[in-house]
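In: how would this look folded up:
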Amino acid sequence: MAEYNLNSEKLKKLEEYIDGIEEKEGALINILHEAQDMFGYLPKDLQLYIARKCNIPASKVFGVVTFYSYFTMEPRGQHVINICMGTACFVKGAEKILTEFKRILNIKEGNMSEDGMFTINTLRCVGACGLAPVVMVDGKVYGRVKVEDVEEIIKEYKK
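Out: Prediction:
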């Protein structure tokens, strides 16, 4: 385990989780979910470890990680802010809301704030067009968001 540049305590827990699974290849998505929950993201070292532990090609693990948008290879903040950029949200000002989040948190889209608290992403459509523009923070939906609401939303998660 020492060859991986990863937290050994978390790696041990992941190893125990994987060892408890009989059909490892069929459980790859579940294993990746567990690993991302433990580590916060799936760096290449962790993907390689999972591939070796499950006796499957690293390319298959990488393929699954890059195919599903839930998985990330970059560290995320404690709180993930998703701004919907679907047509209804965009028309109702989602771009201005995104700009305000980036300005207040001083980060670019897809990046994590310096303090590790926030990551900002955009989504194509969350399917809540009647609430446009929509912002989701850690899965909590905020509808009819105005630029003036952005600071209050951020304060809610800084507590």
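
In: CA only for contacts and neighbour counts going forward, please
Out: OK.

In: Does Asn121 touch Val80 like I think?
Out: Yes. In this structure Asn121 lies within contact range of Val80 using Cα atoms under 8 Å: 7.5 Å.

In: another one to check against the first:
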Amino acid sequence: MLPPAARLAARRLLGLASSSASEAAARRLAPSPIAASSCAAAARGSVPSSRPFSTALNYHIDSPENKPGMKWEFSEANMKKVKEILSHYPSNYKQSGIIPLLDLAQQQHGGWVPVAAMDAIAKIVEVAPIRVYEVATFYTMFNRTKVGKYHLLVCGTTPCMIRGSREIEDTLLEHLGVKRNEVTSDGLFSVGEMECMGCCVNAPMIAVADYSKGSEGYTYNYYEDLTPKRVVEIVEMLRRGETPPRGTQHPERKNCGPAGGNTTLHGEPKPPPCRDLDAC
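Out: Alright, predicted model coming up:
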């Protein structure tokens, strides 16, 4: 026989459980907003043009240039890099090299990774293809659709946003005549968003992944302390095949130092006295 307090607690728990079950049943019976909108669109004879963003990152739809069964292999030069990468891991843990191999495949394939490349990597590391798919869909730095030869990534995290990263992105999109993640008609540029890249003190900033020279000439550079005017100048330099100076674009700054130079720490700093145990 349970004491009165225990019986009361049990009745409350049963009440909560039955309430939760009723709510869950109601949710199952009610149509979801996405399903309802899809049905309405089908009734009108139209199909929604895009999926919710969170699911679009994980879906794959076969296309003539991106579907399983297509032939894809690393170049002879990159196969040497593949062997070098795998040499860092025990022979029974080849799958540990999936991330660097995906990165190498992306460089070789012009900035994006097709399903056929993922299948090729699965064979190399001797795992089921799904093990490579789940890595490629988890990390957003792996592009699974075409990008420009110069993929411009605007930092959208708080410090850069406060310092004007939205204006930088809007300027890029307007200047290039594209939307985010679209490629310009000449195939040169695309604009995406990246989370914090560690240069908050030089905000706002962008990274430029340069796939114009293949994996042998691949570069990934930061351009910091940007203004809308300066970011357009950088784009036009890239268009002309020039190499913009990387790092801070502020004329009075050196690396992450203050404008005009350091005001402190001009000499060798003195060690704290507590390092000398006898002096303490």
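
In: now the most far-flung residue of the first structure relative to its centre, what's its secondary structure?
Out: Distance from the centre of the first structure peaks at Glu22, with 27.9 Å (Cα atoms, centre = their mean). Assigned with DSSP: H, G, I helix; E, B strand; the rest coil, Glu22 of the first structure falls in the coil class.

In: mind listing what the counterpart of Thr227 of the second structure in the first structure touches?
Out: Here Thr227 of the second structure is matched to Lys146 in the first structure, going by TM-score structural alignment. Contact analysis of Lys146 of the first structure by Cα atoms under 8 Å, 6 or more residues apart in numbering lists 93, 97, 133.

In: for the aligned partner of the first one in the second structure, what are its contacts?
Out: Alignment note (TM-score structural alignment): Gly93 of the first structure maps to Gly164 of the second structure. Residues touching Gly164 of the second structure, when contacts are defined by Cα under 8 Å, 6+ apart, comprise Pro204.

In: so Ser113 of the first structure touches Lys102, yeah?
Out: No. Applying Cα under 8 Å, one finds Ser113 of the first structure not in contact with Lys102, separated by 9.5 Å.

In: quick one: the match of Thr227 of the second structure and Asn106 of the first structure, what's the gap?
Out: 19 Å (Cα to Cα, to the nearest Å).

In: What of Val137 of the first structure?
Out: Distance of Val137 of the first structure to Asn106 of the first structure, computed by Cα to Cα: 17 Å.

In: out of these two, which sits in the busier spot?
Out: Neighbour count, other Cα atoms under 10 Å: between Val137 of the first structure and Asn106, Val137 has more, with 18 against 13.

In: Enumerate the positions of whichever helix or strand Ala77 of the second structure is part of that are buried.
Out: Taking DSSP states H and E as the definition, one finds Ala77 of the second structure inside helix 76-86. With burial defined by 16 or more other Cα atoms under 10 Å, the residues of helix 76-86 of the second structure counted as buried are 78, 81-82, 85-86.

In: can you check stretch 20-27 of the second structure too?
Out: Within stretch 20-27 of the second structure, no residue counts as buried by 16+ other Cα under 10 Å.

In: Can you list the residue ranges for helices in the first structure?
Out: Along the first structure, the stretches classed as helices by DSSP state H are 8-19, 28-39, 44-54, 58-67, 87-91, 94-105, 150-158.

In: Could you check how far whatever residue of the second structure lines up with Gly130 of the first structure is from Arg166 of the second structure?
Out: Under the alignment (TM-score structural alignment), Gly130 of the first structure pairs with Val201 in the second structure. Taking Cα to Cα as the measure, Val201 of the second structure falls 17 Å from Arg166 of the second structure.

In: And Cys199 of the second structure, by the same measure?
Out: 16 Å.

In: Kindly report the same for Lys94 of the second structure.
Out: 41 Å.

In: got it, and Gly97 of the second structure?
Out: 36 Å.

In: Check Ala21 of the second structure too.
Out: Taking Cα to Cα, one finds Ala21 of the second structure at 45 Å from Arg166 of the second structure.

In: next one: Ala116 of the second structure
Out: Applying Cα to Cα to Ala116 of the second structure and Arg166 of the second structure gives a distance of 35 Å.

In: Name the residue in Cys199 and Arg166 of the second structure with the higher neighbour count.
Out: Cys199 (20 against 17).

In: That one and Pro228 of the second structure, how far apart?
Out: Distance, Cys199 of the second structure to Pro228 of the second structure, by Cα to Cα: 18 Å.

In: Same question for Asp170 of the second structure.
Out: For Asp170 of the second structure, the distance to Pro228 of the second structure - Cα to Cα - is 9 Å.
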